[in-house]
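> Quick one, what's the 3D model for this:
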Amino acid sequence: MKQKAWPVRLISGGLVTLTLVGVAVAAGQQGSQSDPLVTLSYLNQQVTPAILAQVDSQLTARQSELESKLTAVKDQYVKEVEAKLSAPGGTSSGGQTATGSAVYEVVTLSAGQTLTGGAACEFLLRSGTATCVSDASPGLVDMTDGTTLASGGSLKANHLYLGTLAGRGVKASTAVTIMVRGSYTIT
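Presented below is the predicted three-dimensional model:
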C-alpha cells in the first residue's frame, strides 16, 4: 500500500504547486503600470483630496470673478444715482425754464413770474410775497399747518407747500426767494 500512496502524494503535490503558480500568475496580472489596481485607501487618501482641492480652487476663482463683476455693476449704479440726485437737469425752451431735482434748489423769481411744479413738487417760501396758482381746488397743501391753500391764496414764509398734482405752482407778487424740490417750469 505504501507504493500506491507515493504517486497520489506526488500528484497531489503537483496539483497544489500548479494551483499556487496559477494564483500567483493571476494576481500578477490584476494590476500593471498601464492599468493599476486601485484600493479604497488610495482613493480616500490621494484621489479625493486632490479632486476637492481642484474644485475649491476653481470655486474660489469663479467667486472672485463674480464679486468683481458685482462690485463694478454696483459702483456704476451708485454713480448714476448720485448723478441724477445732484444734477438739476435744467433745459430752456421759448422763455420757459424746465428743471427739477431730488434736493432743494434755491430759486429767485421776479415780480410776475410763475413757477409751476410737477406732481409732488415741494415749495418753501423764504422771502418776498407770492400767491398760489392752480386751475382746481385744492391748490397747494400746507404741510406745516396741515391745511390747503386755494388758488390766489397767499403763501406764508417758511411754510412747506406740496403740489399734489402737476400744474400747481406759485406766482411772485414781489421778488421772491423760494426753495423747490421736484420738477418745475418758470414762465
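
> C-alpha only now, for contacts and for neighbours.
Noted.

> Any figure for the gap between the residue nearest the centre of the chain and Gln29?
In the chain, the centroid-proximal residue (Cα atoms, centre = their mean) is Lys74; its distance is 6.0 Å. Distance of Lys74 to Gln29, given as Cα to Cα, to the nearest Å: 62 Å.

> how about this one, so we can line them up?
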Amino acid sequence: MKKTGTWKIRLAAFCLAGSCLAAGAVALAAGDQNDPLVTLSYLTQKVLPDLEKSTQEKADAKSEELTKQFEELASQSGTGSSASYQVVTLSAGQRMNLGLGAEVMLRVGSATAGAAVNPALVDTTTGGNLNDGGALVQNHLYMATMSDHYITAGSGTVKVMVRGSYTLS
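Here you go, the predicted structure:
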C-alpha cells in the first residue's frame, strides 16, 4: 500500500492546528473584562462620563469648602466687613478705624481724616489726596490705602456709608 495521502493529511492537520492557534491568539489579544481592548466607544461612553462626574464632584466639594472658609473669615474680620455699603452713625468725637482698602462716604455731619503718614485718605471722587486733619467733603468717596488710617466724627451726629473692614473706638 502506498501512503501517498498521508502528507496531505498531515498538512491539513498542521494548517488546522495553526488556524486554531491564530484564532486563540486573536481572542486573547482582544482582551477580557479584566484587560479589555480599549476602543473609542469605550472611551466616549464609559471613561469620559465617569471622569467628568468624578471631576464635577471634586470641584463641588472644594467649592463648598472654600465658601465655608470665606464665610468664617468674613464673620471674624471685626465690627464691619461687607461687600456692600453699610450706614454707620457716629457720635461726636467717635473714631472709625478703617481697614486696608475700606471705602467711606460722609453723608451727614462733619468728619476729619487721620493718619500717622500722609495721605490719610484718597479722594476717589476727585482723584486727590486728603491729608491728616483734613475735612471730609459730603458725598465724596474716600479710600484707606493703609490699615492705620481713620476718620473722627465732628460735633453732632455723623452718618457715613462704609464698605470694607472697620472698627469703632
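
> so where do the helices sit in structure 1?
Assigned by DSSP state H, the helices in structure 1 fall at 2-28, 40-42, 48-86.

> now the ones you listed in a markdown table, with distance to Val176 of structure 1?
Shown next, in a markdown table, are the helices of structure 1 (distance: least, Cα to Cα, whole Å):
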| stretch | distance to Val176 of structure 1 |
| --- | --- |
| helix 2-28 | 105 |
| helix 40-42 | 88 |
| helix 48-86 | 24 |
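
> how about those, which one is nearest Gln113 of structure 1?
Within these, the stretch nearest Gln113 of structure 1 is helix 48-86; the backing value is 25.5 Å (Cα to Cα).

> thinking again about what came up before, quick one: which of the helices of structure 1 is nearest Tyr161 of structure 1?
Of these, nearest to Tyr161 of structure 1 by Cα to Cα is helix 48-86, at 21.0 Å.

> corresponding residue for Gln94 of structure 2 in structure 1?
Using TM-score structural alignment as the criterion, Gln94 of structure 2 maps onto Gln113 of structure 1.

> wait, what's in contact with its match?
171-172, 186-187 (Cα atoms under 8 Å, 6 or more residues apart in numbering).

> try 10 Å
Counting by Cα atoms under 10 Å, 6 or more residues apart in numbering, Gln113 of structure 1 touches 130, 170-176, 186-187.

> Out of those residues, which comes closest to Gln58 of structure 1?
Taking Cα to Cα as the measure, Gln58 of structure 1 sits nearest to Ile186 out of the contacts of Gln113 of structure 1, at 59.9 Å.

> corresponding residue for the closest one in structure 2?
Under the alignment by TM-score structural alignment, Ile186 of structure 1 pairs with Leu168 in structure 2.

> got a list of what its match touches?
Applying Cα under 10 Å, 6+ apart, we find Leu168 of structure 2 in contact with 78-80, 88, 90, 94-98, 150-152.

> CSV for the residues you listed, including distance to Asn118 of structure 2?
Converted to CSV, those look like this (distance: Cα to Cα, whole Å):
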residue, distance to Asn118 of structure 2
Gly78, 25
Thr79, 25
Gly80, 24
Val88, 25
Leu90, 24
Gln94, 21
Arg95, 18
Met96, 17
Asn97, 15
Leu98, 15
Tyr150, 12
Ile151, 13
Thr152, 16
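
> that older thread, export the contacts of Gln113 of structure 1 to CSV and tack on distance to Glu67 of structure 1?
Output for these, formatted as CSV (distance: Cα to Cα, whole Å):
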residue, distance to Glu67 of structure 1
Ala130, 54
Val170, 50
Lys171, 53
Ala172, 54
Ser173, 57
Thr174, 57
Ala175, 54
Val176, 51
Ile186, 46
Thr187, 50
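
> what residue of structure 1 matches up with Ala116 of structure 2?
Matched to structure 1 by TM-score structural alignment, Ala116 of structure 2 sits across from Asp135.
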